[in-house]
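Engineer: Sharing a model prediction with you, sequence too.
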Amino acid sequence: MTAPEAVRAAVDAAYRDEWGQVVATLIGLTGNWDLAEDCAQDAFAAALATWARDGIPARPGAWLTTTARHRATDRLRRDTVGAAKVRQLAVLERDPIEPSAEEIPDERLRLIFTCCHPALPFPARVALTLRTLAGLSTGEIAKAFLTAEPTMAQRLVRAKRKIVEAGIPYRVPPAELLPRRLTAVLAVLYLIFNEGYDEEDGRRALAAEGIHLARTLVRLMPTEPEARGLLALMLLLEARRAHRTDDGVLVTLENQDRSQWDRALIAEGLTTLDQALAVRRSGPYQVQAAIAACHATAPAAAATDWPQIAALYAELMRLAPSPVVDLNRAVAIAMADGIPAGLALVDDLTESGELDGYYLLPATRADLLRRDGRLAEAATSYEEALKLAPTDAERRYLSGRLSEL
């Protein structure tokens, strides 16, 4: 008999590492998403009892996949009605029971690209990725996105139905479509990470899930520099996440205690970025990671290489132009070339109306005006930002800045 604590730890670790592989393999064999998820869940439940009695297997993933396949075969034998289920059963009984280690990664890669197919609405891509790849329950996903569980359940049902009805292929895209489709996958993973990049209960775990999924993608696509760029960006941001707030108040980057940043994550992020850049195929996630690296390696806020950051934002504007990127570029230019230069760019963005309703536009303007000694104008902009700020931590920070003027 194996100790219950050891079995629970082994099953928990396998759930995190193997869930996506088990589900992906069964979907690849049967094309039935619900059957795959149900039988994967059954396999993990069986592991708790069987591993306690027989010991933890040398290859937990293979054991779980085999068990899930047996469950699927049994269920189809009981429930077979119609040609589709007969075909599913035939596939399960014909293929070898235990998949080779080489086959599993291909299945997971197919699953990633299918979950993130552009034919699906973006919220559905996110939910489906978290359910099928990360193994989060419908309730956990609903809680993370502040959505009622029945609503999230319907979103998942509609997404799976869309895959079947639209004939979305369960495959890695062909070479000519891969760059565009990979961009869609990276956007989903980055959104998952960003949704957890705060201190709100129920959402923190999403940052860890985003990193976990990015690591998986790097393992499956080791020659894609943008996958490594995204992972590097996540690691460098995660290294300082715990110190973004203090007693519920936002702490700006320049005021954070850098000695408390996670140096192991920073080192891994820098190494991952170097590996991406070595491919010499630049992309927006690599550039964003390079910007994060400039902050991570500056020993103090005053030592930040703002000219380099401004140049990187200019490159990011070339690769992925957006008004938010331009706002960040304005801050870098203000710090590198003087406040008036940055303020001029912020005022241009204000006049364009592209960022109307985005609280960081008046917040940035307020901060630059404060640094320039124009306190009355800064107060007006802080008040505008306060009305738009989405979280309590940000509102507390802005209120504090306003009271200090």
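Structural biologist: Now that the structure is in, tell me what you want to look at.
Engineer: CA only for contacts and neighbour counts going forward, please
Structural biologist: Will do.
Engineer: My guess is Val188 contacts Ala124. True?
Structural biologist: No: Val188 lies out of contact with Ala124 (C-alpha atoms under 8 Å); the separation is 10.0 Å.
Engineer: Identify the residue nearest Thr380 in space, chain neighbours excluded?
Structural biologist: Distances taken as C-alpha to C-alpha, 6 or more residues apart in numbering place Ala366 nearest to Thr380, at 7.7 Å, with adjacent residues excluded.
Engineer: and the one you found, what does it touch?
Structural biologist: With contacts defined as C-alpha atoms under 8 Å, 6 or more residues apart in numbering, Ala366 is in contact with 377-382.
Engineer: does it count as helix, strand or coil?
Structural biologist: Following DSSP: H, G, I helix; E, B strand; the rest coil, Ala366 is assigned to helix.
Engineer: now it: how far from Glu394?
Structural biologist: 14 Å (C-alpha to C-alpha, to the nearest Å).
Engineer: now Trp306
Structural biologist: 24 Å.
Engineer: Over to Leu136?
Structural biologist: From Leu136 over to Glu394 (counting by C-alpha to C-alpha), the distance is 29 Å.
Engineer: Going by how many neighbours each has, rank these two and give me the top one.
Structural biologist: For the pair Leu136 and Glu394, the greater number of neighbours falls to Glu394 (22 against 19), based on other C-alpha atoms under 10 Å.
Engineer: Correct me if wrong: that one contacts Leu250.
Structural biologist: Yes: look at Glu394 against Leu250 with C-alpha under 8 Å: they come within range, at 5.7 Å.
Engineer: Could you identify the longest helix within the chain?
Structural biologist: Secondary structure assigned by DSSP state H gives helix 4-30 as the longest helix of the chain.
Engineer: Mind listing what's buried along that one?
Structural biologist: In terms of neighbour count (16 or more other C-alpha atoms under 10 Å), helix 4-30 has its buried residues at 7-8, 10-11, 14-15, 17-30.
Engineer: Comparison target, given below:
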Amino acid sequence: MNEVLLRSLTPSVLGVLVRRGADFAAAEDAVQEALADAVRVWPADPPRDPKGWLVTAAWRRFLDATRAEAARRRREDLVVEEPAPGPAPAVDDTLQLYFLCAHPLLTPSSAVALTLRAVGGLTTRQIAQAYLVPEATMAQRISRAKRTVSGVRFDRPGDVATVLRVLYLVFNEGYSGDVDLAAEAVRLTRQLAATIDHPEVAGLLALMLLHHARRSARTAPDGSLVPLAEQDRGRWDTVLIAEGVEILQAALARDRLGQFQAQAAIAALHADAPRAEETDWVQIVEWYDELARLTDSPVVRLNRAVAVGEADGPRAGLAALAALDESLPRRAAVAAYLHECDGDLATAARLYAEAARNAPNLAERAHLTRQAARLNTHRGL
């Protein structure tokens, strides 16, 4: 069974049903049932036209459900007759589905879940495992999201920026359960890039590829985090880096700079350095300046403070950090690093310990705790 093929066909099959007049929620349920039928039937009897088979199976499932509902409500006259079987039309509805799943009425978590289900073709169980929540909880979340977007027509241009934010949220979830969400986000973004010609779509794909290329070097055999400067660069995926850089260069050449292109440019400069000490921090600061202009994000300014500390010395980095709110997540960790670089080990150790207490996950907490312990041991405490 080719799971990748099934997932790649899901959005176009769903689009066919919606275009025929099916309500989105009912159509999505029918497609999921058709996918389950395919998993059961295809290994012994593979179809010559996989998409056509899925469209036919999903439409029949939709009609069965519609007839049952119509009978219950005594409104059989509302049932749409089944079209004759045949090759599925070569119309790509993927882009509209992305925009629908990133509808502004949805919360970010609901938009991500609906995108993974409707466009990614993942099951509710797989999505629930990836987010470490009960399947019933995820089913309710997806049902609410489908009800929210039911009745929304595909007659208005969608917001590309919202779609890209949803995909980036998927990517940053990383991996848990039996679904690799980072790889899934790359797959979905490739799909979107093939559908829409937009430099920020290309910028996001380049950013994902450049980050994903470093994945195997990010953790030690015991699962602990390995900071960028300490990673074994021989383990980076040079094929993904080359592809990401090529995509980024083509996007930048269009002179329509956006935040994902700027982030990808920073990632490319890190990837270009054979050793950490050869990183072009001056250029990275310049790109962070561009990114801050585009987003005015405190997180961007936090990362910029690190880059300033590397380019102009830790005291310059601390001066840049001073302008940021002390409650900003990970600010204490950045301050600890800059104070350590400046030789103030006592302050650095205290701040590492503080950052560990507020870390968003266990891996980061363990890393910061080790940093504090290392400095305290060095100081003889």
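Structural biologist: Great, that's in hand. In this text, all values refer to a predicted model and were calculated from it rather than measured experimentally.
Engineer: before we move on, back to that, show me what the residue nearest to Thr380 of the first structure aligns to in the second structure.
Structural biologist: Superposed on the second structure with TM-score structural alignment, Ala366 of the first structure falls opposite Ala336.
Engineer: do Gly31 of the first structure as well
Structural biologist: Gly31 of the first structure maps onto Ala22 in the second structure, by TM-score structural alignment.
Engineer: Quick one: neighbours of its match, just the number.
Structural biologist: If we define neighbours as other C-alpha under 10 Å, then Ala22 of the second structure has 22 of them.
Engineer: Ok, Ala298 of the first structure next?
Structural biologist: 13.
Engineer: What of Pro174 of the first structure?
Structural biologist: By the criterion of other C-alpha under 10 Å, Pro174 of the first structure has 9 neighbours.
Engineer: Need the three-state assignment for it.
Structural biologist: Classified using three-state DSSP, Pro174 of the first structure is coil.
Engineer: Excluding chain neighbours, what is closest to the counterpart of Ala264 of the second structure in the first structure?
Structural biologist: Taking TM-score structural alignment for the superposition, Ala264 of the second structure sits opposite Ala289 in the first structure. Take Ala289 of the first structure and drop its neighbours on the chain: the residue closest to it by C-alpha to C-alpha, 6+ apart is Leu233, 4.2 Å away.
Engineer: again, but for Gly258 of the second structure
Structural biologist: Gly258 of the second structure's closest residue in space is Glu200 (C-alpha to C-alpha, 6+ apart), at 6.0 Å.
Engineer: List the residues that contact the one you found.
Structural biologist: By C-alpha under 8 Å, 6+ apart, the contact set of Glu200 of the second structure is 251, 257-261.
Engineer: What residue in the first structure is paired with it?
Structural biologist: Aligned partner of Glu200 of the second structure by TM-score structural alignment: Glu226.
Engineer: Check which helix or strand its match maps to.
Structural biologist: helix 225-238 (DSSP states H and E).
Engineer: how far is the very next helix or strand once past that helix from where the chain is centred?
Structural biologist: Once helix 225-238 of the first structure ends, the next helix or strand along the chain (criterion: DSSP H and E) is strand 245-246. Strand 245-246 of the first structure sits 23 Å away from the centroid of its parent chain (C-alpha atoms, centre = their mean, to the nearest Å).
Engineer: what's the next secondary structure element after strand 245-246 of the first structure?
Structural biologist: Following strand 245-246 of the first structure in sequence, per DSSP H and E, is strand 249-250.
Engineer: contacting residues around that next one?
Structural biologist: So strand 249-250 of the first structure is contacted by 244, 392-394, 396-397 (C-alpha under 8 Å, 6+ apart).
Engineer: Adding distance to Ala320 of the first structure, write those residues out as JSON lines.
Structural biologist: Listed next are the contacts of strand 249-250 of the first structure as JSON lines, based on distance: C-alpha to C-alpha, whole Å:
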{"residue": "Arg244", "distance to Ala320 of the first structure": "26"}
{"residue": "Asp392", "distance to Ala320 of the first structure": "30"}
{"residue": "Ala393", "distance to Ala320 of the first structure": "29"}
{"residue": "Glu394", "distance to Ala320 of the first structure": "27"}
{"residue": "Arg396", "distance to Ala320 of the first structure": "32"}
{"residue": "Tyr397", "distance to Ala320 of the first structure": "30"}
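Engineer: Please report how far the equivalent of Asn255 of the first structure over in the second structure lies from Thr195 of the second structure.
Structural biologist: Aligned counterpart of Asn255 of the first structure in the second structure: Glu230 (TM-score structural alignment). As defined by C-alpha to C-alpha, Glu230 of the second structure lies at a distance of 38 Å from Thr195 of the second structure.
Engineer: ok, now Leu207 of the second structure?
Structural biologist: The value you get for Leu207 of the second structure to Thr195 of the second structure, if C-alpha to C-alpha is used, is 18 Å.
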